[in-house]
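Participant: Return atomic coordinates for the entry below.
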Amino acid sequence: LQTCTSEPNRRAIAQQERRERKRVGNTVNQKAVSQQERRRRERIENTIDRRSIAQQSRRELERVKRAHTIPDNEIFAQFQLQNIRHDLGHMDTACIHCGALHWLDERIVNSSKTNPKFGSCCRHGKVILPLLHDPPLLLRQLFESQDKQCKEFRANICQYNAAHAFTSLGVNIDQTILNGRSPYSFRIHSELRHHSGSLLPESSLNANYAQLYIYDPDIAHQIRMGRNKNLHTQTMWELQEILREHHAFYPIYQQAHEILSQVCEEGVSETDLAVHLHFNAATDRRRYNLPTSNEIAVILPGDGSEPKAMHDIVIRLRGGPLEHIHKAHPAYLPLHYVLFFSHRELGWHAELHHTLIDEYGQYIED
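Facilitator: Below you'll find the predicted structure:
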């Protein structure tokens, strides 16, 4: 009887164990299925998010394309580099031929970092610029002496130069960063430009730049000091006299004014008068050549509407738009940086000859 009773018990226990194992297996399977389902849903959501982001990027790209007529490669560069800082390092690598300073990455392709070569300054030594003449003695003292007046001049040399420049500086200033509380930043769009205006202002109170060289020296000095009260009066007067005596373009502007005034006396309206300063030593010598500057400029009278050479400077007697001076013009630097070009020197221009080396190691002109 005991044997018969224990047999059903064992069967019941075995069935119970099978049901328990089955229940545990079902639970494990359900968890695995749930994990797989979650992973599948996450993949679907990530795919949807990536597609949505890609669609938004494409729409933004199309919007930029419609708003700006710039090449596709520049558009992609804007998206890829908009938050990346591009640092060229210091501009302290000198050309072995002329000493001009460059960024190292400006070197030509086939030169190394240890022996960099540059082609944008002197064409590998093919162009040799003559050194500037020593400045007049009084100006040289201002550059070199250690007394109080000379130190003050060097500390404010940019302001002194601007006060005596023939041309103004034209820039498109970016005003977006000037309204904050951060340190002052001077940021511009596009390039720096040098402008030349008419010889006579609308009012004597508004005379500036080249116009002041037409005025009586005492009046011109008073106007300059009125706008630069922090500068030394004696230094301002000395610089004015140095430039009137030595600068190449003072007699040119003086004679341009005399020619225009003479034509104006013949009944021509002031606003219809202009001259072209044509810088070419081979130009016909019979046309108002300056007796002391005929290697620099030929003055051609007119009304400003005549065809002009690409680099001619048009000077009007009164009124008219500002004249943009091309950066390749030989007067581009001397008219603005007057303290460095105090003698009859010209700046860089496209007619400079290459300098070649012959078989004996001597320089010859191309």
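Participant: use CA for all of it now, contacts and neighbours both
Facilitator: Will do.
Participant: Next SSE downstream of the longest helix along the chain?
Facilitator: Across the chain, the helix with the greatest residue count (assigned by DSSP state H) is helix 2-67. Note on helix 2-67: by DSSP states H and E, the next helix or strand toward the C-terminus is helix 72-81.
Participant: how about this one, so we can line them up?
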Amino acid sequence: MPKRKHASIPSSSSTSLDGFRYSSRRLCLITVSPMTAFYDCGDCIYICDFCGALFWFAERNLAQSTVAHPQYTRCCMSSSVVLPYVLIPPPEIRALYTNVSFMADIRAYNSMFSLTSFGATVDKEVNKGRGPYVFKLSGHIFHTIGSIYPDNDDAPRFLQLYIHDTENEIHNKINAFTTPEKKTLDPSIKQLLIQCLTVHNEYVWTFKTTKKIAEDMGLDTYLVRLYNSVPDRCYVPPALGTLGGIIIVDQNAGATYVIILQSKSGRPHRVSKLHPNYMHLQYPILFPYGEEGWSPRLKLRNTTGSSPKNLTVNMYYTYQIHARHHIHSHILDSGRLFQQYLVDSYTCIEEGRLDYILHHQEELHTNYISGLYDALSERR
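Facilitator: Down below sits the predicted model:
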């Protein structure tokens, strides 16, 4: 009787059938999962009827929208928030945004020319390896400002660099800058920024003028007060002399002003987040004119005739960082500096919420107890 022949599969071969793979050495089942479906959210082409902010269709207000006419309220709350658009920077600074070297080190250039110190711990480990740049902080964020002149033999820093030894201003700024990006900064860009900020930035002009007036008057000890309320500064660049820079000798004067600078003092002090130039002193590249930012006196547009409500920090920055149709904002094109500004803005929003809770404890407790009483009443 002839032997029956059995089909054999070579040890090195394998076959595949319906997503399963068979091997003579080892039997294994490999499930081939279907590819994840790609979700297309469309283009960001939908425009707010009131302020021109750009949105995706999915961001519409469902309660007020139709398919043919979507409505958006996250930008200006249906025209309740009325603020000026970001001022176009001088042509010299605007041209730098096409410079690859400048954009790569934009945070370093801003730090070199800022008038206040950025107090926070930057996490640099997150950017090791591949992947897009991430700006990550740990700890509390605050801005500090020092005296007009450095104490004793200390090297000048921040706003002192605009006043002390101005003949060697570029050299002093380079020496005061100690980050690894120091070697890659372009001297011609530094010179351009010094000239541009000296001409256009009202705070730089104020500090330089203060020094000259003090020397002419022979003052050794004095104060400089920065106004926290200057009319019409939200809508146009501030005119020369409108920010104050008042020189006084009485150390107790000006207690109602938010920022008071001494000619010489022991250590820097924190700038209040309530001052309208809290951000603008820190980001001269983004705000080269020194125009006004958020302040507690800003109000929502009144359409009912009742007393206007306050414009919150969240409303202000939400309105400011929106891209708009036919309205260019260089802040959105600022790359890594924009990331830092966003993180800084978010901390201001959160601190504003915490301040509200702190100063409205009685009202919040009353609402909580009232709600608890209503819930217990319903159970009965």
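Participant: so what number do they get for TM-score?
Facilitator: Once superposed, the chains reach a TM-score of 0.53 (TM-score structural alignment, normalised by the length of the first structure), with 243 aligned residues with a CA RMSD of 4.3 Å.
Participant: Can you check what angle separates the longest helix of the first structure from helix 72-81?
Facilitator: Relative orientation of helix 2-67 of the first structure versus helix 72-81 (axes from the mean of the first three to the mean of the last three CA atoms, to 10 degrees): 130 degrees.
Participant: can you give me the offset of helix 2-67 of the first structure from its chain's centre?
Facilitator: In terms of CA atoms, centre = their mean, to the nearest Å, the centre of helix 2-67 of the first structure is set 63 Å apart from its chain centre.
Participant: For the aligned partner of Asp105 of the second structure in the first structure, give me its contacts.
Facilitator: Residue correspondence to the first structure (TM-score structural alignment): Asp105 of the second structure is matched to Asn156. With contact taken as CA atoms under 8 Å, 6 or more residues apart in numbering, Asn156 of the first structure is in contact with Leu231.
Participant: re earlier: if you count contacts, what does the longest helix of the first structure end up packed against?
Facilitator: With contacts taken as 3 or more CA pairs under 8 Å, 6 or more residues apart in numbering; DSSP states H and E, helix 2-67 of the first structure sits against helix 72-81.
Participant: which residues in the second structure does the helix it packs on align to?
Facilitator: Under TM-score structural alignment, the alignment places helix 72-81 of the first structure onto no residue of the second structure.
Participant: name the helices or strands packed onto that helix?
Facilitator: Based on contacts counted as 3+ CA pairs under 8 Å, 6+ apart, the elements that helix 72-81 of the first structure packs against are helix 2-67.
Participant: Let's see that with 6 Å instead.
Facilitator: For helix 72-81 of the first structure, the contact count by 3 or more CA pairs under 6 Å, 6 or more residues apart in numbering; DSSP states H and E identifies no helix or strand as a packing neighbour.
Participant: Name the next helix or strand following it along the chain.
Facilitator: On the C-terminal side of helix 72-81 of the first structure, the closest following helix or strand by DSSP H and E is strand 93-94.
Participant: Going C-terminal from that next one, what's the next secondary structure element?
Facilitator: Following strand 93-94 of the first structure in sequence order, the next helix or strand is strand 101-102 (DSSP H and E).
Participant: now that next one, how far from the centre of its chain.
Facilitator: For strand 101-102 of the first structure, the distance to the chain centre is 15 Å (CA atoms, centre = their mean).
Participant: and it, what other elements does it pack with?
Facilitator: Using 3+ CA pairs under 6 Å, 6+ apart, strand 101-102 of the first structure sits against strand 93-94.
Participant: tell me how far stretch 170-178 of the first structure is from the chain's mean position?
Facilitator: In terms of CA atoms, centre = their mean, the centre of stretch 170-178 of the first structure is found 12 Å from the chain centre.
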